[in-house]
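[1] Return a 3D structure for these sequence lines:
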Amino acid sequence: MAARRSLGFTLIEIIIVMALLAILSTALWSNFISAINKGKDSRRKQDLKTIVEALELYYNDEAYYPLELIWGGSLANPDDASLIYLQKIPNDPLSNRSYCYDRSDENTFIIYTNLENPNDSERLSIPVTCSADGLEYNYVLKSSNQE
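    Coordinates of the predicted model:
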């Protein structure tokens, strides 16, 4: 009796290969999503630093911080509109949601946002509430004259 020769793959071989592909694609997708979140968090941090720098310039000229910020608008000198500190105040990269700006008095402010990466070393372990909107945030930057 002649040995039977198979030219195809067995069902078990196909199942094993598909399982390996599923595991690999899940791992790659997870890394891809994590990289996207880290990128958005990096942008959030840079946005807040840019806003803080503009607010400090404003404070140096006016001796007070603005009462509010118009997200998507500009930050200009109230006495000289041609003096622009920030052309466009950025929004959060996730949709067009704004950051939270809280001016406690004319000499101090805090800007809040939420970071998506749970392993970010700068992320607050306990979220804090922004009194301007009542929502909780896990990353803040403060005015230079505040602890």
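[2] only C-alpha atoms for contact and neighbour calcs from this point on.
    Will do.
[3] Just the element for residue 81, please.
    Using DSSP states H and E, residue 81 falls within no helix or strand.
[4] ok but residue 141 is inside a strand, no?
    Yes: under DSSP: H, G, I helix; E, B strand; the rest coil, residue 141 sits within a strand.
[5] if I look at it, how far off is residue 120?
    Distance, residue 141 to residue 120, by C-alpha to C-alpha, to the nearest Å: 15 Å.
[6] These two: who's more crowded?
    Set side by side, residue 141 and residue 120 give different neighbour counts by other C-alpha atoms under 10 Å, the larger being at residue 141 (17 against 12).
[7] Second input sequence below; structure requested for side-by-side comparison:
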Amino acid sequence: MVTKVSRGFTFVELMVTIAIIGILSAVVFPSLTGARERARDAERVTEVGQIALGIELYYNTCRAYPATLTTSANNGCPSSITLATFLPTIPVDPKGVAYGYGTASGAFVVAATLETTNHSSLANDVDTTVGGVACDDAGKKYCKGG
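    Model prediction:
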């Protein structure tokens, strides 16, 4: 009597494996999309802080805030000093949108719109309107200013 040795997987084993992989990916995928949004928001918060620091350094030298958020901005400083002296490049939002900037009455604000609601940074930001830039937690606006 000759017995045939079977090598490989049966159809049922393959289907069970595919079903398990499908269930696992359905559970994991939604959490990964939230991670991307949180990562972009973390980048926005960091970049807004960098811009605000550059503007404060500019203010310490020139005793005025730049009128616009451009590297060539010069507001009452010697011509050799521009915002680029302290901030060589202006960061851009991860989605390519420019950050908001407003200045008025000896104050300034830099704003970014976050993707996630109830981001932890919204509790420690500026919630006011400066130079036409409105900063409110309801609109997911993260703002830093001086």
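[8] What is the resulting TM-score of the chain superposition?
    After superposition, the two chains reach a TM-score (TM-score structural alignment, normalised by the length of structure 2) of 0.68; 132 aligned residues with a C-alpha RMSD of 3.3 Å.
[9] Quick one: the strands in structure 1, in order.
    75-76, 84-86, 100-105, 108-113, 128-129, 136-137, 139-142 (DSSP state E).
[10] just checking, what packs against the fifth one?
    In terms of contact count using 3 or more C-alpha pairs under 8 Å, 6 or more residues apart in numbering; DSSP states H and E, strand 128-129 of structure 1 is assigned the packing partners strand 136-137.
[11] Give me the distance from the strand it packs on to the chain's centre.
    13 Å (C-alpha atoms, centre = their mean, to the nearest Å).
[12] Which strands or helices does that strand pack on?
    When contacts are defined as 3+ C-alpha pairs under 8 Å, 6+ apart, strand 136-137 of structure 1 packs onto strand 128-129.
[13] Apply 10 Å and report the result again.
    Other elements packing on strand 136-137 of structure 1 under the criterion 3 or more C-alpha pairs under 10 Å, 6 or more residues apart in numbering; DSSP states H and E are strand 108-113, strand 128-129.
[14] roughly how far apart are the spatially most central residue of structure 2 and residue 7 of structure 2?
    Centroid-nearest residue in structure 2: residue 44, 2.2 Å away (criterion: C-alpha atoms, centre = their mean). Computed as C-alpha to C-alpha, the residue 44 of structure 2 to residue 7 of structure 2 distance reads 55 Å.
[15] what's the answer for residue 22 of structure 2, then?
    Applying C-alpha to C-alpha to residue 22 of structure 2 and residue 7 of structure 2 gives a distance of 25 Å.
[16] quick revisit: export the strands of structure 1 as CSV, with columns for distance to residue 62 of structure 1.
    Formatted as CSV, the strands of structure 1 follow (distance: least, C-alpha to C-alpha, whole Å):
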stretch, distance to residue 62 of structure 1
strand 75-76, 11
strand 84-86, 12
strand 100-105, 14
strand 108-113, 13
strand 128-129, 28
strand 136-137, 29
strand 139-142, 18
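[17] closest one to residue 63 of structure 1 among those?
    Within those, the stretch nearest residue 63 of structure 1 is strand 108-113; the backing value is 10.9 Å (C-alpha to C-alpha).
[18] hmm, who's touching the closest one?
    With contact meaning C-alpha atoms under 10 Å, 6 or more residues apart in numbering, strand 108-113 of structure 1 is reached by 41, 44-45, 48-49, 51-52, 55, 59, 64-67, 92, 98-104, 123, 128-130, 135-147.
[19] how close does that strand sit to structure 2?
    In the superposition with structure 2, the average deviation recorded for strand 108-113 of structure 1 is 1.2 Å (mean C-alpha distance after the TM-score superposition for structure 1).
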